[in-house]
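S.K.: got a predicted model here, sequence first, then my questions.
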Amino acid sequence: MLTHGIINAQLAHALAGLRHKDRFVISDAGLPVQPGIEIIDLAVVLGVPTFEEVLDALKGELVLEEGLMAEEARGTVAEQWVKDRFEVPLSYVPHDGDEGFKANVEGVRFVIRTGETTPYANVIFRCGVPF
């Protein structure tokens, strides 16, 4: 049995499969996800686990090169949670629409669903490389 790091088997397996330029989502409890995209559902009840807790758990596990959030998240606590933990450039698009955040979820490797209920607590990360 693992003694540290990610112990959720589905999440650990998905993270180990990420490669440079792959994208994945950390989402709140309500983000709609298109059929065919793997959902790693960590939500137990509303609020558990929080978006922050999942960001904290992933912080030391990944090399990231970019993040994407909804324009509506700019200036919110959700944006600050991401900025406090990851030193990556963030881009913004409207939450809805043909070029919006929800549309950008298409093609990601997986979505990590949290129990978060804070509006716009969603981020799409693009992986970097450690060398």
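M.R.: Now that the structure is in, tell me what you want to look at.

S.K.: only C-alpha atoms for contact and neighbour calcs from this point on.
M.R.: Fine.

S.K.: so what's the residue positioned nearest the centre of the chain closest to, chain neighbours aside?
M.R.: Computing the C-alpha centroid of the chain and ranking residues by CA atoms, centre = their mean puts Ile26 first, at 1.9 Å. Distance criterion CA to CA, 6 or more residues apart in numbering; nearest residue to Ile26, sequence neighbours excluded, is Ile112 at 4.8 Å.

S.K.: mind listing what the residue nearest to the centre of the chain touches?
M.R.: Under the criterion of CA atoms under 8 Å, 6 or more residues apart in numbering, the contact list for Ile26 reads 51, 54, 111-114, 122-124.

S.K.: Throw those residues into a markdown table and include neighbour count, secondary structure and distance to Leu90, thanks.
M.R.: A markdown table is the format used below for those (neighbours: other CA atoms under 10 Å; DSSP: H, G, I helix; E, B strand; the rest coil; distance: CA to CA, whole Å):
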| residue | neighbour count | secondary structure | distance to Leu90 |
| --- | --- | --- | --- |
| Phe51 | 26 | helix | 17 |
| Val54 | 19 | helix | 18 |
| Val111 | 25 | strand | 18 |
| Ile112 | 21 | strand | 19 |
| Arg113 | 24 | strand | 20 |
| Thr114 | 29 | coil | 20 |
| Asn122 | 30 | coil | 12 |
| Val123 | 26 | strand | 9 |
| Ile124 | 22 | strand | 10 |
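
S.K.: next, the one to line up against it:
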Amino acid sequence: MKKGTVLNAGISSVIARLGHTDTVVVCDAGLPIPGATERIDLALTQGVPGFMQVVEVVTKEMQVEAAYLAEEIKQHNPQLHETLLEHIRQLQQHQGNHIDVRYITHQQFKKQTADSQAVIRSGECSPYANIILCAGVTF
């Protein structure tokens, strides 16, 4: 049996296959997911699992060098925005590297999901609860 943090086989497999600059999306229940992109659907019901729960588990195993957020999160979900930024600050300290946070429009965000290795769907039902995580290297 796996001893690491992530028990979900799909998420564990995606993280293990990531190369430098590959991306993974963690999203809310409403983000459209391109048909050709791997979908890992964790949503059970509204709010379960929560967006931050999924982000926290994924970033425990994934080395992150950059994160993309929709510009609209600042205005439409400021509390989650601050929570995400604090998580990224803590992750930087834990990993020992700088994580570049980049803002793009929600339209651009939706387009970039097509280039991701996978989209992990949470049960989150708050606006703009989405992040693109860009893989770094551990050496």
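M.R.: Nice, thanks for sending it over. Predicted model, so just to flag it, every value in this text is computed and none were measured.

S.K.: please state their TM-score.
M.R.: Their TM-score after superposition, calculated using TM-score structural alignment, normalised by the length of the first structure, is reported as 0.91; 128 aligned residues with a CA RMSD of 1.3 Å.

S.K.: out of the contacts of Ile26 of the first structure, which are shared with the second structure?
M.R.: On the basis of both residues aligned by TM-score structural alignment, their matches' CA atoms under 8 Å, what survives of the contacts of Ile26 of the first structure in the second structure is 51, 54, 111-114, 122-124.

S.K.: burial check on the closest residue to Lys59 of the first structure other than its chain neighbours, number of neighbours?
M.R.: Distances taken as CA to CA, 6+ apart place Arg85 nearest to Lys59 of the first structure, at 6.6 Å, with adjacent residues excluded. Neighbourhood size, Arg85 of the first structure [other CA atoms under 10 Å]: 14.

S.K.: residue contacts, Arg85 of the first structure?
M.R.: Listed by CA under 8 Å, 6+ apart, the contact set of Arg85 of the first structure reads 55-56, 59.

S.K.: how about it, what's its match in the second structure?
M.R.: For Arg85 of the first structure, the aligned position in the second structure is His87, judged by TM-score structural alignment.

S.K.: so which strand or helix has that match?
M.R.: Under the criterion DSSP states H and E, the helix or strand holding His87 of the second structure is helix 78-95.

S.K.: buried ones in that helix?
M.R.: Residues of helix 78-95 of the second structure classed as buried: 80-81, 84, 88, 91-92, 95 (neighbour count, 16 or more other CA atoms under 10 Å).

S.K.: and if you look at stretch 103-117 of the first structure?
M.R.: Residues of stretch 103-117 of the first structure classed as buried by neighbour count (16+ other CA under 10 Å): 103-106, 108-117.

S.K.: for that stretch, grab the matching residue range in the second structure.
M.R.: The aligned range for stretch 103-117 of the first structure is 111-125, by TM-score structural alignment.

S.K.: follow-up on the earlier one: secondary structure class for the residue nearest to the centre of the first structure?
M.R.: Applying DSSP: H, G, I helix; E, B strand; the rest coil to Ile26 of the first structure yields a three-state assignment of strand.

S.K.: return the distance of it relative to Asn104 of the first structure.
M.R.: Plainly put, Ile26 of the first structure is 13 Å away from Asn104 of the first structure if you go by CA to CA, to the nearest Å.
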